[in-house]
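Visitor: Any chance you can model this:
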Amino acid sequence: MAFPSDLEIARSASLKPIEDIANEMGLGSHLLEPYGEHVMKIKLDAITELAEAPRAKYVVVTAITPTPLGEGKTTTTVGLGQGFRHIGKRATIAIRQPSMGPTFGIKGGAAGGGYSQVVPMEVLNLHLTGDMHAVTAAHNLLAAMIDNHLYQGNRLGLDLHNITWRRVLDVNDRALRNIVIGLGGSGDGIPRQTGFDITAASEVMATLALARSLPDLRERLGRVVVGYTEDGTPVTAEQLNAAGSMTVLLRDAIKPNLLQTLENTPVLVHCGPFGNIATGNSSVVADLIGIHTGDFLVTEAGFGADMGAERFFNIKCRTSGLRPDAAVIVATVRALKAHSGKYKIVAGKPLPEDLLAENPDDVAIGAANLRKQIENVRLHGVSPVVAINAFPGDFPSEHQAIREIAEEMGARSAVCTHFAEGGSGAAELAEAVAEAADEPSDFRLLYPDEASLREKIETIATKVYGAARVEYSPQANRQLDTYERAGFGNLPVCVAKTHLSISSDPTLKGAPTGWTLPVREVRASVGAGFVYPICGEMRTMPGLSSNPAAVRIDIDDNGDIVGLS
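Guide: The predicted structure follows:
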């Protein structure tokens, strides 16, 4: 009998009334705003009302460096949240909202998988409560205000060749990466080159994710830098009188969304910043609420521990003031074999037969990446737990090889079968995480606020990535000097690099050392509150593949969605 599809499993779920889920969290009806039958928005008053409730243990789920095979990080996050109930603990899960770009592109959804899913699946992956569209509208309102300012005389002296604010859309559309606007007659605006990014890459999204309150969001939006004058002076959204209207558009979007898993564990779904040029983490306000709603708050950080987890520790926790108690590092046999460098893997194509054969030696060779990611978690004083996400074709000897590597590194480990078995398949992981979280916390940030931007970049490059040195282009050096003079030097840094390697070269597997991190450009997300050096080619507007998920998604004769995965 074939294993049912994610959508079939999701539709067979027995959902509790969402009010009951909220009540179990200690959220009264006066703090809730219903959106349809199975979704609630939570008012930010919950942060202060829950402040005296006991604090949950705070757990971040991260991973080894991703491969085209996928490591199942969201599925593991959901499975772990469900698994706590099987050991007599209450958990709340906090994850990012899926972008419709990947939903209709390659990924096809981001609700977890198998019997570890967030439901309703269709609602989660398609629009939810409209937060993505609110971010799109607020971002593009500012873009319109910029071009209107140019048309009305450019009183602030914006340099047309140094306007950094582009437009956004929550769809994969490569044709919009670079465009010329303002063509036509004299009343159609000032012609200039610009482009579109996907909404998840918007600084407004990152700002929303890091804001602690509505007034804080308003202040951050005012600080957004849209471009520079010819003498290098930054021009902000506040100077364009746009920040107030942007905040109005985001007044409801700042409220986290409440859903549930297949096993009725509460899930806070909020914000979806990109994981390569932004933090790759769900919102601060969701965590400030969730930290007082159970025994554990389980959140997820994008990509590997060198990226999402590093930003979780040094940007998100710096902003929220919350201290993590444990970190889960998701690893798979297939991905560790891929990190051996012996196999050519192409997304969407059949896996090499040799990779699927029993070979614990290849797992051991690729384990250099796992060892380094364990070290990266420990750099921040957090206890790591290795989650071995089991696939049907794995062999016990290969799982044992991973267990031995974790034990050698002094880390707990657990084999997880949550995809096929739900929370019961993550009970061993839940036990291991509970033990790790009970250890005394020694959480520490990697660098102080007062360190220079170059010191922050070099600390991450050498300590987290394993680089020998950092090399700055002349442009990057000028930009860093400009940002220091402008008062941005106290901001944390968010290194924009490939997610396919711990290094900046996507072809380097395992845990490369002795290489040089090239910083070719540096940009400032002043509203969000970080500076991001760019170390490679970053696609901020994905394109559709030759066979995108959009060709399979449809409506059947009963009006139900089909093809969503």
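Visitor: rest of the way, CA atoms for contacts and neighbours
Guide: OK.
Visitor: Please look at residue 22 and residue 33 and confirm they touch.
Guide: No - applying Cα atoms under 8 Å, one finds residue 22 not in contact with residue 33, separated by 11.1 Å.
Visitor: quick one, which of these two is more surrounded?
Guide: Taking neighbours as other Cα atoms under 10 Å, residue 22 and residue 33 compare with residue 22 leading, 22 against 16.
Visitor: Could I get the contacting residues of the more buried one?
Guide: By Cα atoms under 8 Å, 6 or more residues apart in numbering, the contact set of residue 22 is 28, 258, 266.
Visitor: what about residue 435, which SS state?
Guide: Following DSSP: H, G, I helix; E, B strand; the rest coil, the label given to residue 435 is helix.
Visitor: State the distance from it to residue 307.
Guide: 25 Å (Cα to Cα, to the nearest Å).
Visitor: One more: residue 53?
Guide: Distance of residue 53 to residue 307, computed by Cα to Cα: 32 Å.
Visitor: Looking at those two, which one has more neighbours?
Guide: Taking other Cα under 10 Å, residue 53 and residue 307 do not tie; residue 307 has more neighbours (31 against 13).
Visitor: doesn't residue 275 make contact with the more buried one?
Guide: Yes - the criterion here is Cα under 8 Å, and residue 307 meets it with residue 275 at 7.4 Å.
Visitor: How about residue 424, nearest residue that isn't a chain neighbour?
Guide: Excluding the flanking residues, the one nearest residue 424 by Cα to Cα, 6 or more residues apart in numbering is residue 83, at 5.8 Å.
Visitor: Here is the second sequence; please produce its structure so I can put it next to the first one:
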Amino acid sequence: MQSDIDIARAATLKPIAQIGEHLSIPAEQLIPFGHDKAKLSQDCMDALADRPNGKLILVTAISPTPAGEGKTTTTVGLGDALNAIGKKASVCIREASLGPCFGVKGGAAGGGMAQVVPMEEMNLHFTGDFHAVTAAHNLLAAMVDNHIYWGNDLDIDVRRIKWRRVVDLNDRSLRQITTGLGGVANGFPSESGFDITVASEVMAILCLAENHKDLQRRLGDIIVGYRRDRTPVSCRDIGADGAMTVLLKQAILPNLVQTLENNPAFVHGGPFANIAHGCNSVLSTKAALKLSDYVVTEAGFGADLGAEKFFNIKCRKAGVAPDAAVIVATIRALKMNGGVAKADLGTPDEDAVLAGCANLGRHIENVKKFDVPVVVAINHFTSDTVEETAVVQRYVESMGCKAILCTHWADGSKGAVALAEAVVAMTEQEKPQFKLLYRDSMSFVTKIEIVAKEIYGAKGVLINQKIRQQLEQWEAEGYGELPVCMAKTQYSFSTDPTLLGAPSDFDVPVREVRLSAGAGFIVVICGEIMTMPGLPRKPAALSIHLNEKGDIEGLF
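Guide: This is a model prediction of the structure:
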């Protein structure tokens, strides 16, 4: 089979106005970026307010492994299949970060015959949203340093500045830096560092804001550091919120593109699935729900991180509720969770598949705790055997759900028709009463314990007295009703990335807590979390180049 980029390049794309027409969007309400991508204008967004919502389908997955699960590919395949069976469906996914593209993970447009296009632009600069987030974030950092340089009227404690800088690349050398060296004219020397753009609170804010006014309010609420008397200093105090909003004026508008089968896809925003909530923007999801009968969206990493944050943060804050969830699994990944080494995944092993199903089973149980109906999509690999697939299907049936074999990677929409029909059947039944895992009024410690025990399967949470006092202080300052954004390894239910399957009898150590006042949640860091990745020994960038025709090669 051809590579993803070759398949994408061979696709016949429709003019973006025709994709908008399919959703009944007048051409004048689109802001075109070339022939094949556009932003929804503010006029378009305003015109949608009174329309009824379609049905929202979340695609999540088992715990990720190097074997691959194919969550985005399944999201796109399901969206195409829903259209193929006569439903008016749209796909909603995140934008791609340059870090993974040039690092090891690759792009974020799906794969095979289930892709969003134009693949090259989508994985690179796209419509400039990430650049706008980077610029807005770094403008605030520059204005904080400038305020201190010109007299520090706010009495900011230079030892307690929390606002770092960002760049949308993997660069481990920037994790910890010293700024202001070189003499008096360059400011005051201080320790700082860079995070990757997707870890910026500005990115999380962009994806949770409801409109430009809400965007500026949230930006203004960002806490950049503390005074000598330990009171917080906000972005609004610095006076940067207005200029940052201007930089993000167009970036907040949802992007419209298409799948290989010329179905609408909204690609907007890209918050980190650990340090933030890992979902596409609220604005694009809400617009898609007004324009479509079915909206297929996804959440980052496995269901213990992505789905939990989608439910407890995005749905809570946006006032939306999912009608169904799809959990993606592969035979290869289940074998890995069952103890098989990556080099041996091509060898049939029904016992290992069954052992790995414990991971899938816990994810199913967790999603059901939110009263969301579940179906499992088995993303097919050519090395899978009929017997191994049957093991998964029997296991899932024992949990009261269906597991459907899907071949959308090779066959496009035809390979996901059965999945689409199962999703429609679930959503046409009486809608369950979607429920959140914890109440706003609960204490931060209680919220943390509920997620750790109910979702991860932990026996307890380890929180030292200093962190408890910080949480109590935030509650006293009026932040107590915020949800918790749990940051831990994506590879395990525990904080140990080597502990695969469905571990139990472990504690979750809370190492640090951070207040994201603008985004509207607190970040609870459990174990070691990297907010600035490094490049691998052989980064993907080594293979990316232009050929003699000027086409991009090596992007995947």
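Visitor: buried ones in stretch 505-523 of structure 1?
Guide: 505, 509-512, 515-523 (16 or more other Cα atoms under 10 Å).
Visitor: how many other residues sit next to the residue opposite residue 202 of structure 1 in structure 2 once aligned?
Guide: Alignment note (TM-score structural alignment): residue 202 of structure 1 maps to residue 200 of structure 2. Neighbours of residue 200 of structure 2 under the rule other Cα under 10 Å: 26.
Visitor: give me every residue that touches residue 200 of structure 2.
Guide: Residue 200 of structure 2 neighbours (Cα under 8 Å, 6+ apart): 137, 166, 271.
Visitor: And for residue 321 of structure 2?
Guide: For residue 321 of structure 2, the contacting residues are 56, 311, 315, 434, by Cα under 8 Å, 6+ apart.
Visitor: mapped onto structure 1, which of those residues hold?
Guide: Contacts conserved in structure 1 for the contacts of residue 321 of structure 2, counting by both residues aligned by TM-score structural alignment, their matches' Cα atoms under 8 Å: 56, 315, 434.
Visitor: Show me which of these is closest to residue 114 of structure 2.
Guide: Proximity of those to residue 114 of structure 2 (Cα to Cα) peaks at residue 56, which lies at 19.5 Å.
Visitor: does that closest one sit in a helix, a strand or a coil?
Guide: Here residue 56 of structure 2 is strand, with the state taken from three-state DSSP.
Visitor: That one -> structure 1?
Guide: Counting by TM-score structural alignment, residue 56 of structure 2 corresponds to residue 58 in structure 1.
Visitor: out of the buried residues of stretch 505-523 of structure 1, which one sits closest to residue 389 of structure 1?
Guide: Proximity of the buried residues of stretch 505-523 of structure 1 to residue 389 of structure 1 (Cα to Cα) peaks at residue 510, which lies at 18.6 Å.
Visitor: ok, residue 530 of structure 1 to residue 284 of structure 1 distance?
Guide: 15 Å.
Visitor: Likewise for residue 248 of structure 1?
Guide: 19 Å.
Visitor: which of these two has more neighbours?
Guide: residue 284 (25 against 14).
Visitor: Which stretch of structure 1 lines up against stretch 314-328 of structure 2?
Guide: Using TM-score structural alignment, stretch 314-328 of structure 2 pairs with 316-330 in structure 1.
Visitor: Ignore what I typed, I meant stretch 294-302 of structure 2.
Guide: Under TM-score structural alignment, the match for stretch 294-302 of structure 2 in structure 1 covers residues 296-304.
Visitor: For the longest helix belonging to structure 2, grab the matching residue range in structure 1.
Guide: In structure 2, taking DSSP state H as the definition, the longest helix is helix 129-149. Using TM-score structural alignment, helix 129-149 of structure 2 corresponds to residues 131-151 of structure 1.
Visitor: the strands in the stretch 101-250 of structure 1, which residues?
Guide: 112-113, 116-119, 158-163, 167-169, 179-181, 192-194, 196-198, 225-229, 234-236 (DSSP state E, counting those that start in this stretch).
Visitor: Report the mean deviation for the second one after fitting onto structure 2.
Guide: Compared with structure 2 after fitting, strand 116-119 of structure 1 has a mean deviation of 0.5 Å; criterion: mean Cα distance after the TM-score superposition for structure 1.
Visitor: same check, this time on the longest one
Guide: Compared with structure 2 after fitting, strand 158-163 of structure 1 has a mean deviation of 1.7 Å; criterion: mean Cα distance after the TM-score superposition for structure 1.
Visitor: Surely residue 76 of structure 1 touches residue 415?
Guide: No - counting by Cα under 8 Å, residue 76 of structure 1 stays clear of residue 415, with 11.0 Å between them.
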